[in-house]
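In: sequence and predicted model, in that order:
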Amino acid sequence: MNVAIIKYNAGNIYSVVNALKRLGTDPVLTDDAATLRQADRVIFPGQGEAGGAMKYLRDHALDSVIRNLTQPVLGICVGQQLLCRHSDEGDTDCLGIFDAVVKRFCPTRHEDKVPAMGWNSLRDMKSPLFRGLNDNDFVYFVHSYYVPLCRHTAATTEHIVEYSAAMHRDNFYATQFHPEKSGTVGERIIKNFLEL
């Protein structure tokens, strides 16, 4: 299977590469439009800042390429946020696949920590990404911004507020958590994506 990882100015790329290699896939890291269009699966990972990431995508004409991909696409962490319509981080217009606005966590109690960092459980899973998993399986999160619940929500979790742990619309799938850092549960999610 031909798997492409979108190359842009985001961190955490190589943990995704290594997770795919553990599953017997040798992905290509690329910002080449033709390579992305021809891939069987595309992964849009990232840790970073929304404004800078969108600038890179626009400067390299990757924004229109991503919007028009027809094969299964998986956004991870900032990748999920950039697939939304807008992010409050840097007041950034994003790709608009998901009709949602990314918000910053607002602590309401002393014990509320930002960023949300660590293991948290998944609930209300409604996507083929989660085949074979159970409600309350744990995955790994690290983020200061989140996507509120919306019609594209495919799984929920809670940190300060309940929010979208995963999203799905047509051929676009996304997780706020890092499946590549989520042990056997995350490995199953990546495997399910490759088998869509």
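Out: The structure has been received and is ready for your questions. Numbers count the residues shown, from 1 in each chain.
In: rest of the way, CA atoms for contacts and neighbours
Out: OK.
In: ranges for the helices of the protein?
Out: Secondary structure of the chain (DSSP state H): helices at 13-22, 33-38, 50-59, 62-67, 78-82, 183-194.
In: packing partners of the third one?
Out: Using 3 or more CA pairs under 8 Å, 6 or more residues apart in numbering; DSSP states H and E as the contact criterion, the neighbours of helix 50-59 among helices and strands are helix 78-82, strand 92-93.
In: and the strands in this protein?
Out: 3-6, 28-30, 41-44, 73-76, 84-87, 92-93, 98-104, 116-121, 138-143, 145-146, 153-159, 161-169, 172-175 (DSSP state E).
In: related to what we said a few turns ago, out of the helices and strands packed on helix 50-59, deepest packed?
Out: helix 78-82 (a mean of 27; mean count of other CA atoms under 10 Å).
In: any idea how far it is from the chain center?
Out: Averaging C-alpha positions (CA atoms, centre = their mean, to the nearest Å) puts helix 78-82 5 Å from its chain's average.
In: number of residues surrounding the closest residue to His178 other than its chain neighbours?
Out: Leaving aside its sequence neighbours, His178 sits nearest to Tyr140 (CA to CA, 6 or more residues apart in numbering; 5.7 Å). Residues near Tyr140, counting by other CA atoms under 10 Å, number 20.
In: quick one: contacts for Tyr140?
Out: For Tyr140, the contact set (CA atoms under 8 Å, 6 or more residues apart in numbering) comprises Met117, Gly118, Trp119, Asn120, Phe177, His178, Pro179, Lys181, Ser182.
In: just the buried subset of the residues you listed, please.
Out: By neighbour count, with 16 or more other CA atoms under 10 Å, the contacts of Tyr140 hold Asn120, Phe177, His178, Pro179, Lys181, Ser182 as buried.
In: comparison target below:
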Amino acid sequence: MKIVILNTGCSNLLSVKLAIHRLGYDVKISCDKKQIYNSDKVIFPGVGSIASVMYQLNRKFLFNVIKKIQQPFLGICLGMQALSMFSEESGGVNALNIIPENVLLLKDNRLVLPHSGWNKVNFSIDNPLFKNITNGDYFYFLHSYAMPLNDYTIASSVYGINFSSAIQKDNFFGVQFHPEKSGIAGQKILKNFLCI
């Protein structure tokens, strides 16, 4: 299987690569258009700011490449947020506009941002991404912005408010949590994605 991690310069590229290696798969980190289109699976991890990630996508001419991807695609954390239309972060940033929803600040004055640590993920939709995952399992989060619940939400979590912890539109999947840092449950998510 040909697996490509999009090279956006984010700090968690190697941790995602190692998590996939532990599952027994080879993976390439690349921004080469031909390698991306010839792959079987594409993963878009992200840590940092949406402004810097969108800058890298534009600088590396990946904006339209991503929108044309036909194979299964997984956005992780910031990679999921990049699938949105727009993010409030950094004063407002236009994103890939694959999921017709905005990413908003987690507004709850009682809770500290970022939302950092383990939290439950709840799902009611039968989706292959959650095969052999127990509803309410804990996953690791690190974020201050999130996508509200919408028509493409396949899992939700609560941090003061409900938000989308996983989404899907056609071949595009996204998870707000970090499966590469989420132990056995996270490994199952990555394995499930690679088997879609």
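Out: Okay, I see it. Computed from a predicted structure; not experimentally measured.
In: Asp112 of structure 1 is nearest to which of the helices and strands packed on helix 50-59 of structure 1?
Out: Smallest distance to Asp112 of structure 1 across these (CA to CA): 21.2 Å, for helix 78-82.
In: how big's the offset between the closest one and structure 2?
Out: Superposed on structure 2, helix 78-82 of structure 1 shows a mean distance to its aligned partners of 0.2 Å (mean CA distance after the TM-score superposition for structure 1).
In: which outside residues touch that helix?
Out: Contacting residues not belonging to helix 78-82 of structure 1 are listed as 44-50, 54, 87, 94-96, 102, 146-147, 166-167, 174-176 [CA under 8 Å, 6+ apart].
In: nearest residue to the middle of structure 2?
Out: Structure 2 has Ile76 as the residue nearest its centroid, 2.1 Å off, counting by CA atoms, centre = their mean.
In: I'd guessed that residue sits against Phe44; true?
Out: Yes - here Ile76 of structure 2 reaches Phe44: they are 6.0 Å apart, a contact under CA atoms under 8 Å.
In: please tell me how far Tyr55 of structure 2 sits from Ile99 of structure 2.
Out: Look at Tyr55 of structure 2 and Ile99 of structure 2: by CA to CA, to the nearest Å, they are 19 Å apart.
In: an error on my part: the question was meant for Ser90 of structure 2.
Out: 20 Å.
In: settle it for me: which of these two has more neighbours?
Out: Higher neighbour count among Ser90 of structure 2 and Ile99: Ile99, with 24 against 10, using other CA under 10 Å.
In: tell me who's in contact with the nearest residue in space to that one that is not next to it in sequence.
Out: With CA to CA, 6+ apart as the criterion, Ile99 of structure 2 has its nearest non-adjacent residue at 4.8 Å, and that residue is Ser84. Applying CA under 8 Å, 6+ apart, we find Ser84 of structure 2 in contact with Ala95, Leu96, Asn97, Ile98, Ile99, Pro100, Glu101, Asn102, Val103, Met147.
In: for those, give me a markdown table that also has distance to Leu190 of structure 2.
Out: As requested, the contacts of Ser84 of structure 2 are arranged in a markdown table below (distance: CA to CA, whole Å):
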| residue | distance to Leu190 of structure 2 |
| --- | --- |
| Ala95 | 24 |
| Leu96 | 23 |
| Asn97 | 24 |
| Ile98 | 21 |
| Ile99 | 21 |
| Pro100 | 25 |
| Glu101 | 24 |
| Asn102 | 25 |
| Val103 | 23 |
| Met147 | 21 |
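In: hmm, which of those residues are the buried ones?
Out: Buried, going by 16+ other CA under 10 Å: Ala95, Leu96, Ile99, Glu101, Asn102, Val103, Met147, out of the contacts of Ser84 of structure 2.
In: ok, of these, which one's closest to Val27 of structure 2?
Out: Among the buried ones among the contacts of Ser84 of structure 2, Leu96 lies closest to Val27 of structure 2 (CA to CA), at 24.0 Å.
In: I'd like to know how far the closest residue to the closest one other than its chain neighbours sits from Ser49 of structure 2.
Out: Take Leu96 of structure 2 and drop its neighbours on the chain: the residue closest to it by CA to CA, 6+ apart is Leu83, 5.1 Å away. For Leu83 of structure 2, the distance to Ser49 of structure 2 (CA to CA) stands at 14 Å.
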